[in-house]
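Asks: give me coordinates for this.
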Amino acid sequence: MTKPKVLISDKMDPNAAKIFAERGCDVDVITGKTPEELKAIIGQYDGLAIRSATKVTKEILDAAPNLKVIGRAGIGVDNVDIPYASSKGVVVMNTPFGNSITTAEHAIAMIMALARQIPEADRRTQAGEWPKNDFMGIEVTGKTLGLIGAGNIGSIVASRAQGLKMKVIAYDPFLTEDRAIEMGIEKVDLDTLLSRADFVSLHTPLTDQTRNILSRERLENAKPGIRIVNCARGGLIDEVALKDLLLSGQVAGAALDVFEKEPPAPDHPLFGTPGFICTPHLGASTTEAQVNVALQVAEQISDFLVNGGVTNALNMPSLSAEEAPKLKPYMALAEKLGSLVGQLSHGNLEKISIEREGAAASLNGKPITGAVLAGFMRRYSDSVNMVNAPYLARERGLDVREVRHDREGVYHTLVRVTVETSQGPRSVAGTLFGDAAPRLVEIFGIGIEADLAGHMLYIVNEDAPGFIGRIGTLLGQAGINIGTFHLGRRQAGGEAVLLLSVDQPINEELVQQAAKIEGVKMVKALEF
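Replies: So this is what the prediction gives:
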């Protein structure tokens, strides 16, 4: 059996290469390559281990037909084109916990530096001055810290700040009330946070939604004298506006470890501004963190390539190496069922239920639920994956329910997905044939056995002689070749369902023509 090949393309602890070798991978350490040089060699590798220097672009991914996994030693993945990697079937992982403490501690250090003006006091003292009367700091005790983002790092900052007797409030769309209570913090909206906080610390990724989250307008309406810390990502703050508001005194101080463009230009507008301090992206720069993230990424990549385990993945649910073989066919089934019910349901859907019975009930339900939501939420966005689908569902107010039944019914294993619509519940169900092949077995209460793949046409019609011939004639005249034909009905002469696969996409004009056929109640083109 050929060993998986892994490339380490950025400098990291040498023990990472040892872990790859010990766990059954061939590893090459080749750092400092230009994009063109990396494109020339990446095609031979199954795995890629990176830090922040390597940019994994569309061009790099197109040159990597064998690539199966990318592992980022660290938390930020701005240098990886995740949507395109997903479309190429490449798993993207990071190590979100390896440098969490280090980055959180740096944020706390920045808060203290701002409170006591330490950098400027140090510079002037070492220059031979004794400017004791020029520096009047503030205590952090009793002050309010506002966290923008309360995930891994933000929660550690909250804990450390509470140890300094600060009151902590947080804005995070994904923070639940129960989790906020558990952390001992108050969940608020962004405007409330900025109106109340004495210090603001950012701990959120850079996305289209968070870019310039601290805009000029928001900073102008913030509490006068606010102090801002950013050890997360450049681009979260309007840097030009920040300079103006530091000069006006609206913002009393700002400490940045990250910039929108790194390294920043020597004439960056914030440099030299009173009340501004900065560090050169040192959030993760401790000996412990560098070792931890390197070892973790090596363990995760090798576990995936050798055993099929998925840990800290950003574009699919995590599952252990032991679970992976059993869960993969279920995840394929679940995603198809979610996609089907999403494509066939109309209006604003508020509830979705994922039920597992028989053999499915004994499995880890999270990847199955994640797969259902990934398929279902594509009715709203093409960029949904198994990781962000639950958050997108929560943002839209979707009530997600997971139900596990101990009973075993007609099928030895079954997954059922039900959504609540204005016309009542709509349910689809599927099973695995031979514990491997996903198969639809029920659609909206009608029994039907079908594969869900490629281009399909769904028709609800009155069960009557000659109907199938009319549909076949229509498709034949349009030059559409039928791959498979699946039929189901409630009773003879009643409502029937036709689900057929075709070799080409079905356009809207053909759908309208099919809808005009006598006895047709509904027609829908589907894509899987």
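Asks: switch to C-alpha atoms for all contacts and neighbour counts from now on
Replies: Fine.
Asks: burial check on Glu508, number of neighbours?
Replies: By other Cα atoms under 10 Å, 11 other residues sit near Glu508.
Asks: please read the previous query as pertaining to Lys132.
Replies: Neighbour tally, Lys132, other Cα under 10 Å: 9.
Asks: same question, Ile468
Replies: 13.
Asks: Val497 versus that one, what's the distance?
Replies: In this view, Ile468 and Val497 are 11 Å apart by Cα to Cα, to the nearest Å.
Asks: tell me if I am right that Gly71 is in a strand.
Replies: Yes - counting by DSSP: H, G, I helix; E, B strand; the rest coil, Gly71 is located in a strand.
Asks: now do the same contact list for it.
Replies: Gly47, Leu48, Ala49, Ile50, Val92, Met93, Asn94, Val297, Ala298, Gln300, Ile301 (Cα atoms under 8 Å, 6 or more residues apart in numbering).
Asks: one more pass at 10 Å, please.
Replies: Going by Cα atoms under 10 Å, 6 or more residues apart in numbering, Gly71 touches 8, 47-51, 77, 80, 91-95, 294, 296-302, 312-313.
Asks: in helices, which of the residues you listed appear?
Replies: Ala294, Gln296, Val297, Ala298, Glu299, Gln300, Ile301, Ser302 (DSSP state H).
Asks: ok, how many other residues are close to the second one?
Replies: So the one you mean is Gln296. 22.
Asks: name the nearest residue to it, sequence neighbours excluded.
Replies: Thr95 (6.6 Å; Cα to Cα, 6 or more residues apart in numbering).
Asks: and which of the ones in helices among the contacts of Gly71 is nearest Leu510?
Replies: Ile301 (46.6 Å; Cα to Cα).
Asks: surely the closest one touches Leu48?
Replies: Yes - under the criterion of Cα atoms under 10 Å, Ile301 makes contact with Leu48 at 8.2 Å.
Asks: more neighbours: which of the two?
Replies: Between Ile301 and Leu48, counting by other Cα under 10 Å, Ile301 is the more crowded of the two (31 against 26).
Asks: would you turn the ones in helices among the contacts of Gly71 into TSV with distance to Asp62?
Replies: Formatted as TSV, the ones in helices among the contacts of Gly71 follow (distance: Cα to Cα, whole Å):
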residue	distance to Asp62
Ala294	26
Gln296	27
Val297	23
Ala298	24
Glu299	26
Gln300	23
Ile301	20
Ser302	23
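Asks: ranking those residues by neighbours, who comes first?
Replies: Ile301 (31 neighbours).
Asks: one more to put side by side:
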Amino acid sequence: MPKVLISDKMDPQAAQIFRDRGVEVDEITGKTPDELKAMIGEYDGLAIRSSTKVTKEILDAATNLKVIGRAGIGVDNVDIPYASSKGVVVMNTPFGNSITTAEHAIALMFALARQLPEADASTQAGKWEKNRFMGVEVTGKTLGLIGAGNIGSIVASRALGLKMKVVAFDPFLTPERAVEMGVEKATLEELLAKADFITLHTPLTDQTRNILSRENIAKCKKGVRIINCARGGLIDEAALKDALDSGHVAGAALDVFAEEPAKASPLFGTPNFISTPHLGASTNEAQVNVALQVAEQLSDYLMTGGVTNALNMPSLSAEEAPKLKPYMALAEKLGSLIGQLEGEGIQGVSIEVEGHAAELNQKPITAAVLAGLMRVYSDTVNMVNAPYLAKERGLDVREVRHDREGDYQTLVRVTVKGKQGERSVAGSLFGHAQPRLVELYGIKVEADLDDTMLYIVNQDAPGFIGRLGTALGAADVNIGTFHLGRRDQGGEAVLLLSVDGTVDKAVVDDICKLSGVKDVKLLRFA
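Replies: Model (predicted):
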């Protein structure tokens, strides 16, 4: 039974979901890094919020860890590159607090439009400054949306319901999607010039850091109001303060800051500035939703292999996982086979699928090929860290999907570019479940890829099989299965033998000495 640790406070329903799915769970919160490090080694999964910091040191101690689930969107507290190198899947729950965050952005927009915090403070201080707080309507105004993903699209729909016009800047927003959302697709400069209100809903990357820089704030329409409920660091806070002081920006509301907890922002105390302490996801409904989602996602992965909202491997739904499992087993064996045959000189790999395989999600198949292939370089490789290891070694990876019909109902072909040029292996599924090799370096050969096998290239000539059997018998090695293929009569032949006994280097050396033998390799698929 897999075992999960919940290390941050979550709704108790999350623990019950784990138990209902057959996963053992411990709820142990508030531990120091050293305490977490001492206990993490016994767990297969880790469910966290923002308090637990999953560092390199924690990951090194997590010898059994397979998956980390963040109940929420941000994963700044997880060392994702190092988790990937350790073969640990990292998931988040990007949709559980989408509505909550979008509503907070809308709430801040209204608070800015009507100066609600200052009016509240003034009134409760015994003043009645009705003429001081002259607001603006949002109806008919233009909302500039920087980031039109999940949360941004919800904000857009709410704004359209308020009879606002919405212009959106997002490099990934297609014209078709813009029409579907009811927004105008714009460049960043066009948005800055048009928007009466600007709200940000984009992740913090090298491309988006300080996207509202001093220069871009200066390009904004005079009197603009700016809201950020996405990530700190998207706005130059010092430049924003200057723009508020000058009146170029009429108001700003930030739920997130470049440094959090924010205790000394240059914006604090600035007129027409509203701040909240990262409350975007802080509703009862959102807290329950993300806790339930992370429990479901981790349970699916540990019990069925389903991968949802992973940040470092392809998604694979719980429904897809059983269908893809035999294809992934085939792909991993093909990758392992050609990796062992070619050694460390591989420069590129192409994964081709056709037939039934072409109708499936190809990303997990590619990851499985790389997992098998990369075992030449590491004995701890898996589907999570294999793509990273391939990238680290400069391996060029290509995916090809064919609509054509071939000799087999389904086919996976792996072609590598190495020291001897391009060479390929191909396999199919027999009975829709049993992985089988059907082609090896252009030679038709049908073979099950068993735990221990011998690959032998020899000159096709009478008497060779007898000599080989005698040599293996003398070494007390029993032949399990025997698969033979050849290019032409009397030409080059290939033998794949599964063997039951121990095969050491001395046995391989003896086979190499047999007349007609060109190459011998011991293969392991366990």
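Asks: follow-up on the earlier one: please say which position in structure 2 the residue nearest to Gln296 of structure 1 maps to.
Replies: When structure 2 is aligned by TM-score structural alignment, Thr95 of structure 1 is paired with Thr93.
Asks: that match against Asn309, yeah?
Replies: Yes - counting by Cα under 10 Å, Thr93 of structure 2 touches Asn309, with 6.6 Å between them.
Asks: these two: which is more packed in?
Replies: Thr93 (23 against 20).
Asks: now do the contacts for that one.
Replies: 69-74, 289-294, 297, 308-310.
Asks: quick one: it from Leu279 of structure 2, how far?
Replies: Taking Cα to Cα, one finds Thr93 of structure 2 at 17 Å from Leu279 of structure 2.
Asks: Leu188 of structure 2 too?
Replies: Counting by Cα to Cα - Leu188 of structure 2 and Leu279 of structure 2 are separated by 27 Å.
Asks: same deal with Arg225 of structure 2?
Replies: From Arg225 of structure 2 to Leu279 of structure 2 the distance is 19 Å (Cα to Cα).
Asks: and these two? Which one has more around it.
Replies: Arg225 (25 against 14).
Asks: need the three-state assignment for whatever residue of structure 1 lines up with the more buried one.
Replies: The alignment partner of Arg225 of structure 2 in structure 1, by TM-score structural alignment, is Arg227. Three-state assignment for Arg227 of structure 1 (three-state DSSP): strand.
Asks: thought Arg227 of structure 1 was touching Leu202?
Replies: No - using Cα under 10 Å, Arg227 of structure 1 makes no contact with Leu202, being 11.5 Å away.
Asks: how deep is Val179 of structure 2 tucked in, by neighbour count?
Replies: Val179 of structure 2, neighbours per other Cα under 10 Å, totals 11.
Asks: contact partners for Thr207 of structure 1?
Replies: Contacts of Thr207 of structure 1 by Cα under 10 Å, 6+ apart are Asp78, Ile213, Arg233, Gly235, Leu236.
Asks: just give me the closest of those residues to Asp435 of structure 1.
Replies: Asp78 (38.3 Å).
Asks: now do the strands in the stretch 151-300 of structure 1.
Replies: 167-171, 186-187, 199-202, 226-230, 251-256, 276-278 (DSSP state E, counting those that start in this stretch).
Asks: and the last one, which stretch of structure 2?
Replies: Spelled out, that is strand 276-278 of structure 1. So strand 276-278 of structure 1 sits over residues 273-275 in structure 2, by TM-score structural alignment.
Asks: distance from the matching stretch to structure 1 after superposition?
Replies: With mean Cα distance after the TM-score superposition for structure 1, stretch 273-275 of structure 2 departs from structure 1 by a mean of 0.5 Å once superposed.
Asks: which two from the contacts of Thr207 of structure 1 end up farthest apart in space?
Replies: Pairwise over the contacts of Thr207 of structure 1, using Cα to Cα, the maximum falls at Asp78 and Ile213, 16.9 Å.
Asks: these two - which one has more neighbours?
Replies: In terms of neighbours (other Cα under 10 Å), Ile213 is the more surrounded of Asp78 of structure 1 and Ile213; the figures are 21 against 14.
Asks: structure 2: which residue goes with the more buried one?
Replies: Using TM-score structural alignment, Ile213 of structure 1 sits opposite Ile211 in structure 2.
Asks: what's the answer for Ile50 of structure 1, then?
Replies: Checking TM-score structural alignment: Ile50 of structure 1 goes with Ile48.
Asks: burial count for Arg404 of structure 1?
Replies: Neighbour number of Arg404 of structure 1 under other Cα under 10 Å is 16.
Asks: swap in Asn94 of structure 1?
Replies: 26.
Asks: now Glu59 of structure 1
Replies: 12.
Asks: next: the one 4 residues further on.
Replies: Here the number of neighbours of Ala63 of structure 1 (other Cα under 10 Å) works out to 17.
Asks: ok, now which ones touch it?
Replies: Residues near Ala63 of structure 1 by Cα under 10 Å, 6+ apart: Leu38, Lys39, Ala40, Ile41, Ile42, Gly43, Gln44, Thr57.
Asks: and the furthest pair within those residues?
Replies: Gln44 and Thr57 (17.0 Å).
Asks: so the residue mapped onto Val6 of structure 1 from structure 2 is in which element?
Replies: Under the alignment (TM-score structural alignment), Val6 of structure 1 maps onto Val4 of structure 2. For Val4 of structure 2, the element it lies in under DSSP states H and E is strand 3-6.
Asks: now for Ile301 and Leu48 of structure 1: what residues contact both?
Replies: With Cα under 10 Å, 6+ apart as the test, Ile301 of structure 1 and Leu48 both reach Val6, Lys68, Val69, Ile70, Gly71, Arg72, Val92.
Asks: what's the counterpart of the fifth one in structure 2?
Replies: Meaning Gly71 of structure 1. Aligned partner of Gly71 of structure 1 by TM-score structural alignment: Gly69.
Asks: just how off-centre is the helix or strand containing Leu337 of structure 1 within its chain?
Replies: Secondary structure from DSSP H and E places Leu337 of structure 1 in helix 324-344. Centroid separation between helix 324-344 of structure 1 and its chain, computed with Cα atoms, centre = their mean, to the nearest Å, is 18 Å.
Asks: surely Asn66 of structure 1 forms part of a strand?
Replies: No - per three-state DSSP, Asn66 of structure 1 lies outside any strand segment and is coil.
Asks: quick check, it in contact with Tyr45.
Replies: Yes - assessed by Cα under 10 Å, Asn66 of structure 1 is found in contact with Tyr45 at 6.1 Å.
Asks: between those two, point out the one with more neighbours.
Replies: Neighbours of Asn66 of structure 1 and Tyr45, each counted by other Cα under 10 Å, are more numerous for Tyr45; the result is 20 against 16.
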